[in-house]
Every structure is written in structure tokens, then in C-alpha cells.
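Engineer: need coordinates for the below:
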Amino acid sequence: MIDISYSPETAAARKAGLPLVALESTIITHGMPFPQNVETARAVEAVIRAEGAVPATIAVLAGRLHVGLTDDELDRLGQAQGVAKLSRADFAACLASGGTGATTVAATMIAAHLAGIETFATGGIGGVHRGAETSFDISADLAELAQTPVTVVAAGAKAILDIPKTLEVLESAGVPVIAYGQDDFPAFWSRSSGLPAPLRMDSPEEIAAAARMRAAMGLPGGQLVANPIPVEDEIPAADLAPVIAAALAAAEAEGIAAKSVTPFLLDHIFHATEGRSLTANIALVKNNARLAAGIARAFAQAG
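Structural biologist: Just a heads-up that it's a prediction; the model follows:
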């Protein structure tokens, strides 16, 4: 077992048995510029505290895994240059080489499980990229959901992805995909992808109970809780469709590939929507943090 650095707040919460919610750090290093990135991270942490849980933002700093960041560490990460974007394949190498890295969904799940944290709030998961039948570009997030027992709260899959294929891969891997409070699977900035969700649950207690039952049955992996963006913050899918198509065409024309694809597309969409996509992104992350805190409380109460 590796040595983990816990922030004072996270360490105290673990000792007291308080509900914890893991948070990724790529939204800080690869999602938006300083100081907006740090301001948003602090706002999301504040939502979790207001809901009766404790946030644990996860990152690798100088070769050490941190679960929970102090204000100073968060500021330094928000301004750092050349931060690696870590997934399962390169997480261990970053730790071993003394590097600094921000955790994606997959890496955050791994770290949360190592730290005994059962609930994780993010924006949207990665998935099957459009054109994956020739590029084979499929996010490691999907495989991680199939093997690491963490409940992940997201606003569905990112709308830039091939959502039908993403759902097919999750089904084949045996990952429970649970829409919260509706029957449709949400699509990040939009409340509906036009596809039905495999499962629906309407309370944090139901979601926590389902995870406990999977563990009792010896089933591996986590759960994906697809939490729709609030009505007042969504961008309708019909408005986004031509913007996403243009972004994908630009990425292909410029030869963008691998880990560079998602940041490129999100930046293109940000400018095309005059910042509306980022505003929606911040709103949905806060909304997911709120639900994740409720699930973490339900886990803690169930014991």
C-alpha cells in the first residue's frame, strides 16, 4: 500500500467517520484558467461541506498522492505548468518518478478506493469517442467503472462522445448506469441524450443500497450515477449539435488525437458558445457535488 498524504480536514474526517466525497483535479489544471479554476474548485468543495460531507480533492504533488488539498496546495496546483493528466496507465509512473499530475475520472477512482472513499463527484465521464471504430479511442474511465468499487456522480457522458456506443460498452462491462430522478440518460450540458437510461433511482439512499448489495454479492466495479444538469442551466442538445459537429471537424483537420482531443473540443465549444458551455459546466459540477454528498451521507448512515 502506498503512503497517502491527507489534508488536515480530510484526516480529521476519516478519524471521525464523516462522509467523504472525492473530487478530481483535471478540472483545475486542464479545465479552465487561473484564478477561475481555483475559485471553481473551492466553490465545489463548499457545496459538499454545505451538504454535510467533506470534500477530498485528489492530485499527485511532487511524487506524492494527496487526498484532500490545503488552500496553499490548491493555489499552487492551479498555477502549475506542465501538469500531467493522469489515468490508470500513467498514474503509478508519475508517483514513482516524483512528478506532479492531475487525476482524471479513472485515476481519481483508483485513489479514492485506496483511501477508502466510496463516492466521487465529477462533471462528465469519458467514453467512446466518435469514430472509435477506426481510432479505437475509448476512455479508460469505462474500464475503471467496471473494476473499481466507487460510485461516480456525473452529468452523464460528455456530449462530444458517441453516447450510444458508450452505453453499450458500459452494459457489456456490467456497470450499473443509474439516471437520477428521470428516465432519460443525460448528456452533460443537456438534460437528455434522447436515450433511455438502463436504471432509474430517485434517492441517495437507493443508490447507496444498490452499491452495498453489489459488494455483498461479490460483484466488482462501481456505479455510474447520471445526474441531469439543472433545467435553468442546460444547453439544449439541438443547439449544441452543430457546434459539436464543427468542433469535431476542426479536430480532424488539425490531426488532434489521444488525450489532446477532449481539451481541444471543449475549448472549441467554449468559444463557439461564447462561454455558455463553461458556465453550464460549473453549474453541473456543483449539482453533482450536491448529490454525491447526499450519497456519501447515506453510505455513512448505513455503515
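Engineer: please count neighbours and contacts with C-alpha atoms only from this point.
Structural biologist: OK.
Engineer: name the nearest residue to the residue nearest the centre of the chain, sequence neighbours excluded.
Structural biologist: Nearest to the geometric centre of the chain sits Thr122, at 2.8 Å (CA atoms, centre = their mean). Nearest residue to Thr122, sequence neighbours excluded (CA to CA, 6 or more residues apart in numbering): Ala154, at 5.3 Å.
Engineer: touching stretch 121-128 from outside, list them.
Structural biologist: Stretch 121-128 is contacted by residues 21-24, 105, 137-142, 152-158, 161-163, 165-166, 188, 281, 284-285, 288-289, 292 when judged by CA atoms under 8 Å, 6 or more residues apart in numbering.
Engineer: next, count neighbours for the residue nearest to Thr122.
Structural biologist: Neighbours of Ala154 under the rule other CA atoms under 10 Å: 31.
Engineer: what distance do you get for it to Ser7?
Structural biologist: Ala154 sits at a distance of 25 Å from Ser7 (criterion: CA to CA, to the nearest Å).
Engineer: repeat for Val285
Structural biologist: 22 Å.
Engineer: of those two, who's got more company?
Structural biologist: Neighbours of Val285 and Ser7, each counted by other CA under 10 Å, are more numerous for Val285; the result is 26 against 18.
Engineer: for the stretch 201-303 of the chain, which segments count as strands?
Structural biologist: 223-226 (DSSP state E, counting those that start in this stretch).
Engineer: so where do the helices sit in it?
Structural biologist: Ranges of helices in the stretch 201-303 of the chain, per DSSP state H, counting those that start in this stretch, are 204-217, 237-253, 261-272, 276-302.
Engineer: does anything pack onto the host helix or strand of Ala112? Which helices or strands?
Structural biologist: Element membership of Ala112 [criterion: DSSP states H and E] is helix 105-114. The contact analysis (3 or more CA pairs under 8 Å, 6 or more residues apart in numbering; DSSP states H and E) places helix 105-114 against strand 20-23, strand 64-67, helix 88-97, strand 119-121, helix 140-147.
Engineer: what residues of stretch 182-198 count as buried?
Structural biologist: For stretch 182-198, burial by neighbour count (16 or more other CA atoms under 10 Å) applies to 182-193, 197.
Engineer: just to revisit the earlier point, which of the helices and strands packed on helix 105-114 sits closest to Ala56?
Structural biologist: When these are compared by CA to CA, strand 20-23 sits nearest Ala56, at 4.7 Å.
Engineer: another one to check against the first:
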Amino acid sequence: MIDLHLSPEVARAKASGAPLVALESTIITHGMPRPQNIEVARLVEGDIRKAGATPATIAVIEGRLHIGLTGAELEALAQARDVAKLSRADLAVCLARGGTGATTVAATMIAAHLAGIAVFATGGIGGVHRGAEDSFDISADLPELAATPVTVVCAGAKAILDLPKTLEVLETHGVPVIAYGQDNLPAFWSATSDLPAPLRLDNAAQIARAHRLRAALGLPGGQLVANPIPAADEIPVRTLAPLIETALAEASAQGIAGKSVTPFVLHRIFELTEGRSLTANIALVRNNARLGAAIARALSKS
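Structural biologist: Model (predicted):
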């Protein structure tokens, strides 16, 4: 049996049948600089509470899988150095070693499902990296969506990825990709893209019903809800696209490859946008948390 450590708040919510929303922890340890990481973590948890649900930030701490963190645990994780980044391949080893690690989208889905949490809100999912036809670099998030029955709310795949190939892999694996309230897919920092959405739903009740019906049909895996960043906070594609190309070209010229590419490119985009990318990132994460809470509430009533 897995030793799931429920925070007091999550334990109370589960005992009463209150709606829960899972949150990943790599956004705290790897996704944002200090002190914004802890500030945003608190804001996102607060947004979920205000929307009528309970946040459950997931992490491994000293070999225990935590479902929900106390304020002190959240602060300690935000300040910690050299925290492991855990996906499906790493999760069990970290637990076996008694280590501490932050969960990615894939690992958070696994843990949420173990804890009986059906909804997970994040920023953007991983996907197919540019040049994957040579590198075969495809995020473990995509097959996880095909395997684990959790509804994931995001702002699309991260815009530095190959978005058409990411969509193709999701379709091949039978993952429902649902645009929320629009007919094309959002592209993380941008509310729209040139990619038409395979599916569209316009309210949380419909998304919750689709989640229930997938289970009733015996279909494996979850569903991906692509929630556009609010228009007031977005960086339009026409502005962002050349900056992404510049950052990728700089990475190539400097011989940066593999897992080092993404953090380098994200940092350069932060610099090239004069911080607007971080402001947009915060806005979209909070927006996704609010929608996640609405879906969790709808699920708790169905």
C-alpha cells in the first residue's frame, strides 16, 4: 500500500465529500523564481478555496506522498534546493529512497487518482518538443493523459513546443482535447492559436458530465481541458512567435540540448518580454484553478 499523507484540510474535505482540486508542485520548485513561487502557490490555493473547493498540492516529502500541504510545508518546499522533478519514471524510486521531490503533470495525475481526486489544475502540459522526429523527445504527460482518469485543466501545451504534433499524439492516444468556450486551441501565453479544437464545451457542468460518461463507457484515461488565458493577460501569438524562434535559435547556437533547452528558452522569453511571460503565466494558472474548482464542484453534485 502507498502511504498517502493527507493534509488536515484535504482529510476534512474527503471525509465530508467536498470538492477537491489537485495541484502540481514543480511549478513551485522549478517553474517560477523566488519569491513569486510561494506567492503564486498561496494565491492559487486561495482562488480554489474562494471558488468553493479544497486545494490539494501534491509532493513527495521524505519518502511520503503528500496530498495537500500545510502552510509550513508549502513554504519549506518553496525554499528547498535541489528538489527532484518527479514524473512517472521517477516517482517510485524517490519514495523508495525516502527522498523529496516535486510532481510534474504526469506524477500529479497518478497521485491524484490514488487519492480519489478527479480534477487537476495546472499551467501548461508538456508535449512534443520541436525536432522530436530526430530526438524522440515527447513528454510523459501525453501517455499519462491516455492512461489515468483525471480531468486536467490547463492553458494548452507550452507554446515553445511543437503544438500540431502534440495535438496529433493526443488524438492518436484517444485523449479528448476540449477547448473551453472557443473553437480553436489556446497556446499557453496566447488565448488563441491557428489550431482548431477537436472538441468544445462551454461550462463546467458539461465537462463534469463528460468525465462521468467516460467512466461509464469504460474508457481509460482522462480528458484535457484547454482553458484560454484571459484576453487582458495574454501575449498574442504574433508577438510571441518571433521571440520563441529567437530563443530557440540562441539555444541551438550555444549548444544547449536535451533537458536544458526548456529552462533556457523560458528564461530568455522572460527577458525578451520584459517579464510579461511570468505575469501571463501567473494569470493563466489562477484562471485554470478557478475553472478546476468549478468542475470539481459540478462533479461533487453529479
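Engineer: TM-score for this pair?
Structural biologist: Here the TM-score for the pair of chains, by TM-score structural alignment, normalised by the length of structure 2, is 0.98; 302 aligned residues with a CA RMSD of 0.9 Å.
Engineer: one step back: hmm, who's touching the helix holding Ala112 of structure 1?
Structural biologist: With CA under 8 Å, 6+ apart, helix 105-114 of structure 1 has contacts from 22-24, 58, 65, 67, 86-88, 91, 118-120, 122, 125-126, 140-141, 144-145, 148-150.
Engineer: redo that, cut-off 6 Å
Structural biologist: Under the criterion CA atoms under 6 Å, 6 or more residues apart in numbering, residues Glu24, Ser87, Arg88, Asp141, Glu144 lie in contact with helix 105-114 of structure 1.
Engineer: which one (most neighbours) among those residues?
Structural biologist: Going by other CA under 10 Å, Glu24 tops the contacts of helix 105-114 of structure 1 with 26 neighbours.
Engineer: show me what contacts the closest residue in space to Glu118 of structure 1 that isn't next to it in sequence?
Structural biologist: Nearest residue to Glu118 of structure 1, sequence neighbours excluded (CA to CA, 6+ apart): Val150, at 4.8 Å. Neighbour list for Val150 of structure 1: Glu118, Thr119, Gly222 [criterion: CA under 6 Å, 6+ apart].
Engineer: swap in 10 Å and give it another go.
Structural biologist: 22, 108-110, 112-113, 116-120, 144, 211, 220-224 (CA atoms under 10 Å, 6 or more residues apart in numbering).
Engineer: doesn't Phe185 of structure 1 belong to a strand?
Structural biologist: Yes - judged by DSSP: H, G, I helix; E, B strand; the rest coil, Phe185 of structure 1 forms part of a strand.
Engineer: I figured Val265 of structure 2 hits Glu245, correct?
Structural biologist: Yes - counting by CA atoms under 10 Å, Val265 of structure 2 touches Glu245, with 9.5 Å between them.
Engineer: list the residues that are in contact with both of these two.
Structural biologist: Ile160, Ala251.
Engineer: more neighbours: which of the two?
Structural biologist: The neighbour comparison of Val265 of structure 2 against Glu245 (other CA under 10 Å) goes to Val265, with 22 against 14.
Engineer: what's near enough to touch that one?
Structural biologist: Residues in contact with Val265 of structure 2 (CA under 10 Å, 6+ apart) are Ile160, Leu243, Ile244, Glu245, Thr246, Ala247, Leu248, Ala249, Glu250, Ala251, Ile256, Glu271.
Engineer: ok, and the most crowded of those residues?
Structural biologist: So for the contacts of Val265 of structure 2 (other CA under 10 Å), the most neighbours sit at Ile160, 24 neighbours.
Engineer: just say helix, strand or coil for it.
Structural biologist: Under the three-state scheme (three-state DSSP), Ile160 of structure 2 adopts coil.
Engineer: ok, it touching Ile244?
Structural biologist: Yes - Ile160 of structure 2 is in contact with Ile244 according to CA under 10 Å; the separation is 6.3 Å.
Engineer: would you confirm that Arg64 of structure 2 contacts Ser7?
Structural biologist: No - Arg64 of structure 2 is not in contact with Ser7 according to CA under 10 Å; the separation is 11.9 Å.
Engineer: re the thing from before, and the residue nearest to Thr122 of structure 1, what pairs with it in structure 2?
Structural biologist: Residue correspondence, TM-score structural alignment: Ala154 of structure 1 in this structure matches Cys154 in structure 2.
Engineer: thought its match was touching Ile229?
Structural biologist: Yes - if you go by CA under 10 Å, Cys154 of structure 2 and Ile229 touch, sitting 9.3 Å apart.
Engineer: what touches both of those two?
Structural biologist: Gly123, Pro186, Ala187, Phe188, Leu284, Val285, Asn287, Asn288.
Engineer: so what's the residue lying closest to the fifth one once chain neighbours are set aside up against?
Structural biologist: Excluding its sequence neighbours, the residue lying closest to Leu284 of structure 2 (CA to CA, 6+ apart) is Ile229, at 4.9 Å. By CA under 10 Å, 6+ apart, the contact set of Ile229 of structure 2 is 123, 154-156, 186-192, 235, 280-288.
Engineer: ok, now how distant is Ile229 of structure 2 from Ala76 of structure 2?
Structural biologist: 29 Å.
Engineer: what of Val10 of structure 2?
Structural biologist: As judged by CA to CA, Val10 of structure 2 and Ala76 of structure 2 stand 19 Å apart.
Engineer: these two: which is more packed in?
Structural biologist: Neighbour totals were compared for Val10 of structure 2 and Ala76, and Val10 leads with 24 against 12 (other CA under 10 Å).
Engineer: just checking, that one is part of a strand?
Structural biologist: No - per three-state DSSP, Val10 of structure 2 lies outside any strand segment and is helix.
Engineer: dump the residue contacts of it.
Structural biologist: Val10 of structure 2 touches 16, 18-21, 54-57, 67-70, 115, counting by CA under 10 Å, 6+ apart.
Engineer: residues in contact with stretch 201-219 of structure 1?
Structural biologist: Under CA under 10 Å, 6+ apart, the answer for stretch 201-219 of structure 1 is 118-119, 146-147, 149-151, 174-176, 178-183, 200, 220-226, 291-303.
Engineer: are any of these buried, and if so which?
Structural biologist: For the contacts of stretch 201-219 of structure 1, a burial check counting by 16+ other CA under 10 Å picks out 118-119, 146-147, 149-151, 174-176, 178-180, 182-183, 200, 221-226, 291-300.
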